[in-house]
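Participant: sequence first, predicted coordinates after that:
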Amino acid sequence: MHNHGIGAWAATRRRKSPDRVAIVAGDLQVTYGQFADQVDRISSVLRHRGLGRGDAVAYIGENCPEFLEVMFAAAALGAVFVPVNTRLAPPEVAHVLVDSGARVVIVDPALRERAQPGIDQARIGDVIPTGEGDAQHPGLDLLVRGASAGHADEQVGPDDVSPDHPAAIIYTSGTTGKAKGAVLTHGNLTWVALNCIIDYDVVSTDIALMISPLFHVASLGMGALPVFLKGGTLVLEKGFDPGRALALIAEHRVTMLSGVPTTYQLMADHPDWAGTDLSSLRKLTCGGSAVPTRILNAYEERGLSFSQGYGMTETSPGATSLAPEMTREKQGSVGLPHFFTEVRIADEQGAMVPRGTVGEIEISGPNVFAGYLNLPDATAAAFTADGWFRSGDLGYLDADGYLFIADRLKDMIISGGENIYPAEVENLISDLPGVTGVAVIGVPDERWGEVPWAILTLAPGTEASLDDVRAHLDGRIARYKIPKNVVVVDELPRTASGKVRKAELRTRFGGEGRLRAEPPR
């Protein structure tokens, strides 16, 4: 079998840079040569279990070398990697395992209890725990020591792996309804890595601190894969702690860091922020939402600036990026389309709209997914007649072609016949001192149909009232966009990628009485 996909990357890296450090995980350092040998042995273990092209291999675990080793081992066989979000509840894990048709599950023993209902429901008999295991239930480490190290890409045959073949099934965040499995091909993952290498200037000497979970497509597709392709180093962390992240940046001379605005804010607010040596950092990328001005200020004071971007699981995930030097000039924008990607804006009838006009964002490029697993109708609905992916997001292109996000179609609030895009309001509220998180949702109202509410999280020792929010927004946006109520909560419900689960907030607060909005609009 000849592999034209990502399954050939480990062996190629072994040939080109065997002694370069590929992964750092705690006290463990793994070179590219050692990594490729381990990938070969895991692929041998899977092959002897009957796994081959098209078979699904599920992995349930936090950031660690095994995550990437299993992914590349599956890819070497032409099998399909299914990373499972470790934050999912047992019924959600069960949905992923059943829907993906996983034949083998490799699971961290600490997460076995959460995974077991799904393993039973999917009738998966082949379950491999990470670690040693025991004689009766041998773990991955034990199995690997007895496996051969021969590379799986040994001969040309009828089962060749092409760029169009599925490489991974990544389940969407599931903010509404059951999560859908987005089928990402070898080509999708290759092109998104190339987009990042070009637009973020990834080089072989980069050291990337991976504080976001690899089961999230942004961390995998725009962090791990481009760095691996260039032969850089990945520093893997199982979770995010702002103080530890700062210490690791200084210890390992980290050059790349990815996160969401909350990640960067927590680091800037940490007591060690001012005293930590951040001089090695070259590239900060941020997604999920726009970076608030106060965070930009905090990092610019340290000589650092952000590359912001926009994308989704279905685009593997990068669609656009905003260069650091344009952060201020195009503040609020998510940038230009990635090098090998195109973006356009369409109205409800599918016609292209003029620059500056809000419409649905449509995306085209080799990084756009193949479709939703087992959902032909949803796949068909996701694409236009000429093959562009319909994002479901609202936005506009300015005169220079920079993309600005208005909001999700389903999150748009219609109040008294006026459209309110929560993202616009959220971005302004996020600059209010003390606000650490904000979500604006529509709540039913007898007079206006819906009115906006702001759900906030605050820094310890700070307060923010409805009057504070109104005063902050007065004169900056139309009055009908200003929230009619402010609710402070301990924590906003979020997906693994950091996006707020607004459906949960609407369920929670939508029934708490109906407000009577003030007449002036």
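Facilitator: Structure received.

Participant: rest of the way, CA atoms for contacts and neighbours
Facilitator: Noted.

Participant: roughly how far does Leu143 sit from Ser43?
Facilitator: 11 Å (Cα to Cα, to the nearest Å).

Participant: give me the more crowded residue out of these two.
Facilitator: The neighbour comparison of Leu143 against Ser43 (other Cα atoms under 10 Å) goes to Ser43, with 31 against 18.

Participant: isn't the more buried one up against Ala152?
Facilitator: Yes - assessed by Cα atoms under 8 Å, Ser43 is found in contact with Ala152 at 6.8 Å.

Participant: what is in contact with the two at once?
Facilitator: Here Ser43 and Ala152 have Ala76, Leu77 as joint contacts, going by Cα atoms under 8 Å, 6 or more residues apart in numbering.

Participant: one more to weigh against that first structure:
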Amino acid sequence: MELSIAGGIREFGASAAHSTAVIDGDRRLTFGEVHDRSSRLGQDLLAAGLDPGDRVAVLLGNRAEWPEIAAGLAKAGLVMVPLGTRSTAAENAYILDHADVRALIADAALLGNIATPPPVVRLIDGGYEDALAKASAEDPRVPVSERDPFTIVYTSGTTGRPKGVLISHRSRSLTFYCSALEWGLGPGRTSLAVAPMYHGAGFAFGYTPVFAGGTVAMLRSFDAPGLLAALAESRAQSVFLVPTHAHQLRASGLVGEYDLSALDTIFFNAAALPTALKDWVLEAFPGVGVHELYGSTEGGIVTDCRPAYARTKPGSVGPAWFMTEIKLLDDADAEVGPGEPGELCSRSPFLMNGYLKDEAATAAALTSDGFYRSGDIAVRDADGFVTIVDRKKDMIISGGVNIAPREVEEVVNGFPGVAETAVVGLPDDRWGESVTAFVVALPGASPDPDAIVAHCRTVLSGPKVPRRVEFLPVLPRNAAGKILKRELRKD
């Protein structure tokens, strides 16, 4: 039997049809309802002329429809292409074109972010329910190999344009099973979906509870009081957060005012969790097991620093996760010893299939023996615990969002009076890193920094817009002419 991300919905739709699968405010969906609705969605899209393997974009915030959409597309053999709710029309247009998207499922309120919709459109709060009601409730059961992609997740890289990461049913089904084992996300357990489900990690940790027979409660938008209230109301036992959430929880001073007695597990990912902030989390949530993970869209979950080591291995993201091999390589691809820095590379069943339409980038991302090159520099101690010490790539991570500096640089460079730009991430207590543009003006020109930021907002989504614009007479370079961004980070 082939693994499929629709498997859990099928299994618990039959064995636990009346158990609650999804909570979204006052709305509840049982496993039987999610199973039925996902089958109807798959049938509707096939009847609309889509063929197995076609790509379907999803533009949706955290809400009840996410699990049924993912399962419905999988049942029909269709491939999901998530779009960011904060992405601009230009960013979405690139993805729709690059992925050859043939259909769109979107929140009607977000349709303004789509300049040219694909041929088939289903709008939630605008005809979606009518389409489901008219469709057959029979599970389409389109045969799909477990190694075929169920999703294409676009992630920014240092080359500017986002790359489409092909993720298989096998990869994420195994991730879901291991996550259920690690964090107790199965029957009788509730987890709160806080991170956006259009992100790779947000989807994985938001969908796992339903896949494994538990319950997911949706948090539609984040603020500290709303998160705490949702945890208290849902009686969630587990929640996935990024460090930005912890920063805001600490700043709110409200943690002790809510009944969080059901909460027993918090897992962090997406960016480094500063040691001081982790210490605060451990003190603010006594008795709660705190996990710190390391991973990526391409590599899946790679390491996990489990609660038993939260204090004894400060700064570490833990040893290798289930079924994962790790090695640290120097610039000559030779393995380094304990305590020596090297690029973190991993091999596991969770790895991507590759990048869509980019064989060269796929080959460059892998070693000759199939390990994924993370671009992160790490050290590993004698016990096998990994600590991330630097980034080989120039990627910026702000609020858990990956940002390619070159993409921002190209936009700033297009502003009148700008000669060249270097964009880096500078430390930020709230966001982890703050996008900062160092600009050299053309001779005689005096570009206004506020105008540059305003220009960026017309092209880039919010997290990518520079928070600071600084002017320099020249950018620091080495003898080969390469900009020395490490010098800018010292600013």
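Facilitator: On my side now, so go ahead. Every value quoted in this text rests on a predicted model; they were computed, and no experiment measured them.

Participant: show me what the longest helix seen in the second structure is packed up against.
Facilitator: Ranked by residue count, the top helix of the second structure under DSSP state H comes out as helix 31-47. With contacts defined as 3 or more Cα pairs under 8 Å, 6 or more residues apart in numbering; DSSP states H and E, helix 31-47 of the second structure has these neighbours: helix 7-15, strand 20-24, helix 65-75, helix 128-134.

Participant: same thing but at 6 Å, please
Facilitator: Under the contact criterion of 3 or more Cα pairs under 6 Å, 6 or more residues apart in numbering; DSSP states H and E, helix 31-47 of the second structure touches helix 7-15, helix 65-75.

Participant: out of those, deepest packed?
Facilitator: Ranked by mean neighbour count, those are led by helix 65-75 with a mean of 26 (mean count of other Cα atoms under 10 Å).

Participant: and it, what does it pack against?
Facilitator: Partner elements for helix 65-75 of the second structure (3+ Cα pairs under 6 Å, 6+ apart): helix 31-47.

Participant: buried residues, the helix it packs on. List them.
Facilitator: Neighbour counts over helix 31-47 of the second structure (16 or more other Cα atoms under 10 Å) mark 31-46 as buried.

Participant: swap in stretch 397-417 of the first structure?
Facilitator: 397, 402-408, 411-415.

Participant: what two of those are the furthest from one another?
Facilitator: Greatest spacing in these, by Cα to Cα: Tyr402 and Ser415 (28.3 Å).

Participant: can you tell me how far the residue lying closest to Phe240 of the second structure once chain neighbours are set aside sits from Leu273 of the second structure?
Facilitator: Closest residue to Phe240 of the second structure apart from its sequence neighbours, by Cα to Cα, 6 or more residues apart in numbering: Phe267 at 4.9 Å. To Leu273 of the second structure, Phe267 of the second structure is 11 Å away according to Cα to Cα.

Participant: got the contact list for Leu249 of the second structure?
Facilitator: Listed by Cα atoms under 6 Å, 6 or more residues apart in numbering, the contact set of Leu249 of the second structure reads Ala224.

Participant: ok so it is a helix residue?
Facilitator: Yes - per DSSP: H, G, I helix; E, B strand; the rest coil, Leu249 of the second structure lies within a helix segment.

Participant: that one -> the first structure?
Facilitator: Alignment note (TM-score structural alignment): Leu249 of the second structure maps to Met267 of the first structure.
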